[in-house]
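S.K.: only the shape, not the letters, is given here:
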């Protein structure tokens, strides 16, 4: 019963602190909305992000047509065909430099002829050697280069996607032309004018699936990252009012009076931890509802939380305990509210940065990836990724749950011994 009244007392104090409640609930909700909208572009697949390309075909033959068709079929390019009579390489460069187009592709004159000449020479030589017959002597100096011009502001990842697409198109076109010439040579060895045809269809296909078939189609996007990330950030900001509450009670003499009543100090501390844990659960529910129902109204995908609610509840309780444990330690160690709030705010921001709250850990530099293992916010983020994206259950998240609850226990033990040492001194 005394624990219940202790919880009631803490909740009553929190409810009266309107500014504190706004920080705990509105701040993470606002961050979720803003960051999800800002990061939607970078998180989207390239299939959803169109790269504007201006294409000039000075070749006017099969190679230019094959490149144009391949870029259109790639699905990530928005192609504008430049008229040969109005554009040249300099015009294309000017258009890209102005930012009108992100990429310019120019196929120079004679590209198809050059390729066909090289292929015919090489294959003729091969058949000439096989049949001890003459081979056509063609100069090796013939060459052509597809001009690719990039907007200086284009990200390196998009440049790489353009390069890979063009490499694939050119390799495929050159292979098909080689097979065509080989077929023509082989047809000479078949009587009655029969044509020797080689099937160029692709016999090996890609069967792409996620590691968990039930989660097929689900991937990391701005909502799946930012909603759990800023929920964790908001939960850990419970440290500020919790530490402030402990310091305030110590300053007004409440703590000293409670020590005179046997067992009361422990009850008050348990009530304080449970009350703030309830606040973290309320934060989590609000953020998840925003992710599921609000995000689609903003043009973003809805949050997927998986179906293992028991594991999710265990994860949230563990994260809440870790946050409250840190708050208890800071409230015990620091003497003033200003000291605790400054240290708490800075430390949480740093732990959030290295824990993958702002951007996923896997895109960070190696030194930060190694540092992320010390962040309880990083453990929390990994727990949510396992639950939401990998379909994990209780057993799979036990390492992170153990780390979070162990962190909570360590914080309380440190606070207890610090307080005991301070009282004796």
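M.R.: Arrived safely. Keep in mind that this is a model prediction, so the values were computed, not measured.

S.K.: drop to CA atoms for contacts and neighbour counts, all remaining ones
M.R.: Noted.

S.K.: quick one, what contacts residue 2?
M.R.: Neighbouring residues of residue 2 by C-alpha atoms under 8 Å, 6 or more residues apart in numbering: residue 267.

S.K.: how close does it sit to residue 346?
M.R.: Separation of residue 2 from residue 346 (C-alpha to C-alpha, to the nearest Å): 35 Å.

S.K.: next one: residue 40
M.R.: 27 Å.

S.K.: those two - which one has more neighbours?
M.R.: Using other C-alpha atoms under 10 Å as the criterion, residue 40 and residue 346 rank with residue 40 on top: 18 against 11.

S.K.: please name the nearest non-neighbouring residue to the more buried one.
M.R.: Distances taken as C-alpha to C-alpha, 6 or more residues apart in numbering place residue 222 nearest to residue 40, at 5.0 Å, with adjacent residues excluded.

S.K.: adding another structure so you can compare the two:
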């Protein structure tokens, strides 16, 4: 339950949030021109500190896990919240990978000379202060901080209440390490207030925050988009489809479907809707449905799907349109590639879509006609991820078209600045 804030308490909360954003704004000025070496050393120090303090992080996470189970959080949400020694090591490795990547800040993308002798160039500069609003993913605390810092940005983090102890432990550890390695104090800021009113304050801080990136479910993202005056990069909601074409390698299709749905069902690039061409449905679906059942997946399907297994539940319009983030899948048999494309166009959230086929022409048509941040041929949608794409990590998966789309790495956390070299030119 959200606690009601008194007028006095609300003012105190607002001052605390603004104070964090002000510290970030002050730090951003210095971060913008820090050397790559200093930033990389800070990232490596942060990684080392995570490993050194693994026990402290896991102890804090255990408090969150117990509270989450008491609240009745789903298996998928518990999995998103859970930290292990291996996951902490992965977070540290992500920071090291980011440190190894080229620094986009200061990169001159192009330079040209005008007839009047002016030399005009376009270079990459930090966004400034990046606000991240996210839910039960404590690893985001590390990924977001690492990427923002390497791109020369200060960061204001506001995680969900379900991960507050984990986020506090992680943020304190990496912020201390970063400051000790030469980054300005205030480069990493965590809003410790779990009341949603703190989010409302962040959304209006145009004087201090340059962009806000929400990471979470549809409700969180829409709340941010609809209420923010600070510019927003919309991310994350993933009603991802896999279409098994009539020319599919069925064993390849089975492995991809199981991986995309079951490997980690609570994330935005997991498979939610399976489309199967009617020409291969009789051969493919019975075995596929059994494999899903054995993997603990609840199947909701169309009439033709239900005819192949009596335990399949009927799929509703909401099932085809929604994001389960759980071991649930919607299945539909379609008569043609055209019908599959129409279905995806209608229900897709423009995140990640895949076709399984050995037919080049149909694969290319799917690739060209599907409007999504990532489109796959014969591969799992689970690869839509900054680490898998070679970015080290990602700040989120942008499903909009401005200013970035797909996994947002270092380059997407910068903007352009034009630089002009003259020799006394004036405009006539």
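M.R.: Nice, thanks for sending it over. Treat the numbers as computed from the prediction; the structure is a model and nothing was measured.

S.K.: where does the TM-score land?
M.R.: Once superposed, the chains reach a TM-score of 0.22 (TM-score structural alignment, normalised by the length of structure 1), with 141 aligned residues with a C-alpha RMSD of 6.3 Å.

S.K.: quick one: residue 148 of structure 1 is in a helix?
M.R.: No. Assigned with DSSP: H, G, I helix; E, B strand; the rest coil, residue 148 of structure 1 falls outside any helix and is strand.

S.K.: now it: closest residue in space that isn't a chain neighbour?
M.R.: Spatial nearest neighbour of residue 148 of structure 1, chain neighbours left out: residue 105 (4.7 Å); criterion: C-alpha to C-alpha, 6+ apart.

S.K.: so what's the residue count around that neighbour?
M.R.: Applying other C-alpha under 10 Å, we find 25 residues neighbouring residue 105 of structure 1.

S.K.: by contact count, what packs against the host helix or strand of it?
M.R.: Counting by DSSP states H and E, the element that carries residue 105 of structure 1 is strand 103-107. If contacts are counted by 3 or more C-alpha pairs under 8 Å, 6 or more residues apart in numbering; DSSP states H and E, strand 103-107 of structure 1 sits against strand 51-57, helix 89-97, strand 147-150.

S.K.: distance to residue 78 of structure 1 and mean neighbour count added to those, as TSV?
M.R.: Shown next, in TSV, are these (distance: least, C-alpha to C-alpha, whole Å; neighbours: other C-alpha atoms under 10 Å):
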stretch	distance to residue 78 of structure 1	mean neighbour count
strand 51-57	5	22
helix 89-97	14	17
strand 147-150	15	18
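
S.K.: out of these, nearest to residue 278 of structure 1?
M.R.: The closest of these to residue 278 of structure 1 is strand 51-57. By C-alpha to C-alpha, the value is 47.3 Å.

S.K.: now do that closest one against helix 89-97, angle only.
M.R.: Going by axes from the mean of the first three to the mean of the last three C-alpha atoms, to 10 degrees, strand 51-57 of structure 1 is angled at 180 degrees with respect to helix 89-97.

S.K.: got the angle for strand 51-57 of structure 1 vs strand 103-107?
M.R.: Interaxial angle, strand 51-57 of structure 1 versus strand 103-107 (the same axes, to 10 degrees): 20 degrees.

S.K.: now the element after strand 51-57 of structure 1, going C-ward?
M.R.: Of the helices and strands lying after strand 51-57 of structure 1 in sequence (DSSP H and E), the nearest is helix 62-74.

S.K.: which of the residues in that next one are buried?
M.R.: Applying a neighbour-count criterion of 16 or more other C-alpha atoms under 10 Å, the buried positions in helix 62-74 of structure 1 are 63, 64, 67, 68, 70, 71.

S.K.: residues contacting the last one?
M.R.: Residue 71 of structure 1 is in contact with 77, 79, 165, 166, 169, counting by C-alpha under 8 Å, 6+ apart.

S.K.: repeat for the first one
M.R.: Applying C-alpha under 8 Å, 6+ apart, one finds that residue 63 of structure 1 lies in contact with 111, 112, 173.
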